[in-house]
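Participant: Sharing a sequence plus its predicted fold:
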Amino acid sequence: MCLAVFSLKAQDTYQVNGVKDERPGIHAFTNAVLHVDYQTVIPNATLIIEKSKITAAGDGVNIPKGAIVHDLMGKHIYPSFIELSSDLGLPDKESSRGAGPQLAPTTKGAYNANDAIKAYYDAASHFTVNTKDAEKLKKAGFGAVLTHSKDGLVRGTGAFVALGTEAENLEILKERASSHFSFDKGSSTQDNPSSLMGAIALIKQTYLDADWYKNQNKMVDLSLEAFNNNKNLTQFFDAGGDKLNILRADKLGDEFGVQYIIKGNGDEYQRLAEIKNTNATLIIPVNFPAAYDVEDPLDAINVSYESMKHWEMAPYNLKKLQDAGVEFIITSDGLKDLSKLSEMLEKAIEVGLKEELALKALTFTPAKTIGMESKVGSLKKGMLANFIITDGSPFKKDTKIFENWVQGNINSYKDISEKDLNGKYDLTIGKLDFKLQISGKPTKPDFHIIENDSVKTDVKSSVDKTLVTLSFEPKDTVNATGKIRLSGWITENGLNGKAEMADGSWVEWSAKRTGDLEKKEEKKEDEKSAGDKEEPGKLIYPFVAHGLPEKPTSETILIKNATVWTSEADGVLEATDVLLQNGKIAKIGKNLSASGARVIDGTGKHLTPGVIDEHSHIAISRGVNEGSEAVTAEVNIEDVVDSDDINIYRQLSGGVTSAQLLHGSANPIGGRSAIIKLKWGYGPEELKIKGADKFIKFALGENVKQSNWGDRNTVRFPQTRMGVEGVFEDAFTRALAYEKEWKTYNSLSKKEKANASAPRRNLEMETIVEILNGKRFISCHSYVQSEINMLMHVANRYNFKINTFTHILEGYKVADKMKEHGVGGSTFADWWAYKFEVNDAIPYNAALMHGQGVVTAINSDDAEMGRRLNQEAAKTIKYGDVEEQEALKMVTINPAKLLHLDNRTGSIKVGKDADVVLWTDHPLSIYAKAEKTIIEGAVFYDLDKETEILAGIQSERARLIREMQGDKKNGKATQKGKPKSQIIYHCETEIENYSSLK
């Protein structure tokens, strides 16, 4: 380990203990290849620094009198790197959770109501020099970092600091450089938020609260005050976890007119088009995964398909971003060993990242991002003397960083006097002349005597700093015989010393450099053989097993001679053709034709509308419940749609084309829902049904009063069924008061508004007001008749209607009242007796509600059941003798009616969306398979291609396993594979740590 040497600079405000150092501190670095910035390189240049600043840089620079001259012949000078994702020098976060729920904040003082809102945190106030961690960064080439707290949703300000070891007020270059956000609540032990959607909602509400706070005089909130003060800073968002979080962070920023600098996860290539459209500058880690140890086939089974593909594709991420024109910054954050940075970047450059863009992403772009480009990131007059001295590109793992100068202070890591001797030489030993070639590493060069065109003699050599010992025996005996031994030293222009000849006599010798070695000519890209480098596997959408190389697109499809179940008054049509065109059902009839159409023979097969699941929890990221409070109407499943969930594909294989993704049942008033089409391969926004009515999840029963949550959950209200009614009454009463307050304010004249404060916007109340005004509709988790009656009475009192009682199991007891209220029922076909409050459930429930004229649907509430809703519908025939067509309607047009989508989908009718399923058999048969599942005219599942797809997955896995085995054979690091688990959400699913989930 080399010692770091510093030219200490006394601060003007500090007393000096001893003699003040008045030396000018001028250094001249000559004969270097100077990389002024990422696009300007000057060979044989001079860099002049005085104390902490650069005073001159370029060729033809005069060396000031008294300067210490550093001859850097053969060396390179680059700007030191800049790290924007660091918490260097900040104290560790502390967290300790009590035994029970924590509903209130614990932060002492006039701070926010939520401990995860830490906008008041000021990194500059907490920063202390951390020599140990700074040293690791400097060895990797960094000269400055943006340090900030990595704790909380709103994390306060960051400070831009140099990596020196002097007093903190000399190392801080910009005390308020940035403002930081994340989706991780960090050390906060407050229950809220308990989900990703809760975190997003809390950040949104904080933006609204901060705007309101500026114009009110009722209270002091130091968190909101700091939040407003930080708005003029560069805004950073750590969206780690997966690439979809980048889209979520950007969407949140767009809502409030903020363009975040977003830290990603290294998998951006998987959703590149959507990420490019954010126009965000990204901070990208380069912690590429090591190959998995797959020698044991059972170990290989533990490695998921997407993990294998990501191992291969991760080094291409930066190249893909580069080619797409996305601006990015490279971070070392995430690397367990900072010394691996150059190795990771070498991999990225090998697969197409341009070296100048790598340098830009570590110097100029991070400097520009925080408004420090006039100080760091380049090597120009007046800028800080932050630079590294290397023996070549810093993006090669074998390159040495000799020195890293930070604010004009030297940090030495390798012996800079070590000379690269590689080249051609004229060797003279006494009266003998030879040609000498030196190649290899500077620490261990290889010497070869070239006696003539055909004779090359190896030289035994030893190099110790500047001392050289050589010995060889010429093969050309005309010149000499016997062994010649040379001893000498390295000089400015070559080598010289004394030589002992074979006869024992001594002579002078010297080797003068005459030129560079010839470089081996690299084959041009088009000349490389196919075996030089195997191309990586193709991208798939989504980036999981069964992902597709191309997103399905709408086709003109003519399905001929099928049995068509219309779910309309037309009933079942035998031997009928259906034309799908421009995403719609264009024609239904006999003997249809269409130019250029893809014709599918439906003979012996059945065509139905796509199955619709009124109650699903698939395709949701990091938590289905925000159960931290009794009312969480502010949270929204639309914010956390997971387009990469394999259950989308699995349910397509069961004929499902649309689903309502519901919040869970942890609280009486839960979150808003998302209604999607299962467009496998498309991004989250493309799955959402545009223009669909808005819904929200309410819940009744055991879950909401926490009777099945365990003994520690006895704090949050409500704890009884009558308390649940109290929550509804309170929420709607507050919503009416909220609406009145806004109506009063909006009725004021412009002049009156100027002298009044606007009411505080409340996302929770706004959502409940939407219910009161018929702009949002309730889907309520329900079991027991008494509570079903109660909620209908509440709705009547507040003059709105319940839309749906979902998975209702005692609906048969109150079906007449449901019909009178106008509420629909979505139920399980035959789930009962799995907990106390469903002991009275019966499998005749659906038939009895249907018989009373209630719009009745069969739902899943379960990822597995969602694959066979056609069979669940068939059970109503066994239990209740429901007519076949009516049974099918319970998973097609009836859920469409409940979701207010029946004018668009749910039946086969001209003009409706082309959402249909072609079955191999009677659609209510247990033998029926979905042969083709079509959404808006695009085939998203094709049974005929499934064998080919599975074979492709198997073949690709086998190829990747061979590649990983090759890495292990070549001595590269490997990691042990771990099974990838997935939480399958149900209504009652609660998670302890949403931040650890995808």
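Facilitator: Sure, I can see it.
Participant: Every contact and neighbour count from this point should use C-alpha atoms.
Facilitator: Noted.
Participant: Contacts only, for the residue lying closest to residue 739 once chain neighbours are set aside.
Facilitator: In this structure, residue 739 finds its nearest non-sequential neighbour in residue 769, 6.8 Å apart by Cα to Cα, 6 or more residues apart in numbering. By Cα atoms under 8 Å, 6 or more residues apart in numbering, the contact list for residue 769 reads 732, 735-736, 739.
Participant: Okay, and residue 769 sits in which element?
Facilitator: According to DSSP states H and E, residue 769 maps onto helix 763-772.
Participant: Please compare the first structure with the one that follows:
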Amino acid sequence: MRNSLLTAALLLGASSWAATAHDMIPAAQQTQSILLKNGTLHTVANGVQANTDLLLQAGKITAIGKNLRAEGAEVIDVSGKHLYPGLLALDTTLGLVEISAVRSTNDDEDVGTDNPQLQAAAAYNPDSELIPTVRANGIAYAQIVPRGDGLAGQSALVNLDSWTIEDAEHQAAVQIHLNWPTMRRWGVDSDEQKAKAKAAYEQKIADIDQHFESAYRYALAAKAQQIKTPDERWQAMLPLFDGSGKLFVHADKQQTIEDAAALCKKYGFKLVIVGGYDAWRSADILNEMQASVVYTHMLDLPERADEPIGQAFKIPALLKAAGIPFAIGFSDNWDSRNLPLAAAQTVAWGLNQDEALRAITLDAAQIAGANNIGALAVGYDATIAVSSGDILDPAFGKVEALYIDGRKVDLNNRHRQLYHKYLTR
């Protein structure tokens, strides 16, 4: 049974969502084949293919090539258009937060530091007014992530055109999120205050160790079929111990990343660092563990006063040079629509165009543990963004159509409605 992230969601969620629900109707399941003709395909998996056709049948890509034919298919000429896999926005609160300043519309966090059983999917609002504004930029999937301290809960990967969470949820690895503590700085000149900060940090680490030790013992008992009194917290963490789940640790500084890596190494967890500002500095440790990074600071200022102004911008290139698998994420709700811009920024700071696109498509899907999305390839889900230009260029890359599982999505949204409204003023 899923647990709501906030008890208030059960009491206030229905009324708050009704007040902010969008009126775009989710597309019906694909029943007719669709043949997209003569487009420029940015396949991610097999380079860029010009003047190429794409056949979509029953929600899947079934053929790629030139001069394709399909009896009874809807034929759409996309000459001069650019076709991309639907983009993936990682580390968002989309559908969990509607209006940040209105508490009753914020269902992204619960109390306590030990909540691995909580599932963000239980609080997801597929009618959020924010969703159509985000998918208008070609974003087809979002990882919805619980916030909070310590073990905050489990995220879910959803498609952004659905009636319910059951329609929306895409199969992915179990994703448990741990917000690693930071060492508070009480003052640079006081040894006493530094000692207090260090002691407080070490106590939080000890608490995390205790949580995971309890979960480990529970996992051993479960393996031996010796569980007499089930505990939903430790039950939720079993996928970490059997290898079917991933631990997403939110950490930025080198010390916190390496402390988190030590914990994961102890138990053999699959590790994903979220944030990852200093991850490139810990390349040896992360590569040894085959860990990956969701980098979320692409449009941020430097973390340290003595760093160059462009430090945050070039970190994806540093991760690439260090051989660390990574994706670009955008830790927000409505602002996650800027994901293509964040990826574009990496091109100016060391990545090439293909690497930047891969960081918000195929690599993002692989980090989330999702199969058959993130690329234009036969057998993959028919999730495609059709753009008039480079999708990473906000000035010229206007998304003209979006298909999710072969369903053509309504790209109308609140922003466009207001734009046309005030054009008539």
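Facilitator: Ah, there it is. Values in this document were obtained by computation on a predicted structure and should not be read as measured data.
Participant: okay, and the helix holding residue 769 of the first structure goes to which residues in the second structure?
Facilitator: The aligned range for helix 763-772 of the first structure in the second structure is 232-241, by TM-score structural alignment.
Participant: mind listing what's buried in the matching stretch?
Facilitator: Going by neighbour count (16 or more other Cα atoms under 10 Å), the buried part of stretch 232-241 of the second structure is 233-234, 236-241.
Participant: how close does residue 507 of the first structure get to residue 619 of the first structure?
Facilitator: Distance, residue 507 of the first structure to residue 619 of the first structure, using Cα to Cα, to the nearest Å: 83 Å.
Participant: Break down the stretch 751-900 of the first structure into its strands, ranges please.
Facilitator: According to DSSP state E, counting those that start in this stretch, the stretch 751-900 of the first structure carries its strands in the segments 776-781, 804-806, 824-827, 856-858.
Participant: Mean distance of the first one to its aligned residues in the second structure, please.
Facilitator: Strand 776-781 of the first structure, aligned to the second structure and superposed, deviates on average by 1.3 Å (mean Cα distance after the TM-score superposition for the first structure).
Participant: coming back round to it: kindly indicate the member of the contacts of residue 769 of the first structure with the most neighbours.
Facilitator: Tallying neighbours with other Cα atoms under 10 Å puts residue 735 at the head of the contacts of residue 769 of the first structure, with 22 neighbours.
Participant: So it lies in a helix, does it not?
Facilitator: Yes. Under DSSP: H, G, I helix; E, B strand; the rest coil, residue 735 of the first structure falls within a helix.
Participant: my guess is it meets residue 762, correct?
Facilitator: No. Applying Cα atoms under 8 Å as the test, residue 735 of the first structure and residue 762 come out as separate, 9.8 Å apart.
Participant: Just give me the neighbour total for the corresponding residue of the second structure for residue 796 of the first structure.
Facilitator: Using TM-score structural alignment, the partner of residue 796 of the first structure in the second structure is residue 265. Residue 265 of the second structure has 16 neighbours, counted by other Cα under 10 Å.
Participant: do you know how far residue 265 of the second structure is from residue 231 of the second structure?
Facilitator: 24 Å.
Participant: Now the buried residues of stretch 232-241 of the second structure in CSV, please, with extra columns for distance to residue 199 of the second structure.
Facilitator: Output for those, formatted as CSV (distance: Cα to Cα, whole Å):
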residue, distance to residue 199 of the second structure
233, 27
234, 27
236, 30
237, 28
238, 31
239, 32
240, 29
241, 29
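Participant: And those, which is closest to residue 344 of the second structure?
Facilitator: residue 240 (33.8 Å; Cα to Cα).
Participant: which residues does the closest one contact?
Facilitator: 246-247, 269-270.
Participant: burial measure for residue 79 of the second structure, as a count.
Facilitator: Counted with other Cα under 10 Å, the neighbours of residue 79 of the second structure add up to 16.
Participant: tell me which element it falls in.
Facilitator: Going by DSSP H and E, residue 79 of the second structure is not part of any helix or strand.
Participant: Return the residues in contact with it.
Facilitator: 37-40, 51.
Participant: now swap in residue 356 of the second structure and tell me
Facilitator: Residue 356 of the second structure makes contact with 343-344, 346-347 under the criterion Cα under 8 Å, 6+ apart.
Participant: Hmm, residue 401 of the second structure is touching residue 407, no?
Facilitator: No. Residue 401 of the second structure is not in contact with residue 407 according to Cα under 8 Å; the separation is 10.4 Å.
Participant: Was I right to think residue 124 of the second structure contacts residue 96?
Facilitator: Yes. Counting by Cα under 8 Å, residue 96 is a contact partner of residue 124 of the second structure at 5.4 Å.
Participant: so what's in contact with the two at the same time?
Facilitator: Common contact partners of residue 124 of the second structure and residue 96 (Cα under 8 Å, 6+ apart): residue 144.
Participant: tell me, stretch 390-404 of the first structure lands on which residues of the second structure?
Facilitator: The aligned range for stretch 390-404 of the first structure is empty, by TM-score structural alignment.
Participant: So for residue 507 and residue 619 of the first structure, which residue has more residues nearby?
Facilitator: Per other Cα under 10 Å, whichever of residue 507 of the first structure and residue 619 has more neighbours is residue 619, with 24 against 14.
Participant: show me the contacts for the aligned residue in the second structure for the more buried one.
Facilitator: In the second structure, the residue matched to residue 619 of the first structure (TM-score structural alignment) is residue 95. The contact partners of residue 95 of the second structure, taken as Cα under 8 Å, 6+ apart, are 123-128, 130-131, 144, 333.
Participant: Many thanks, I have nothing further to ask.
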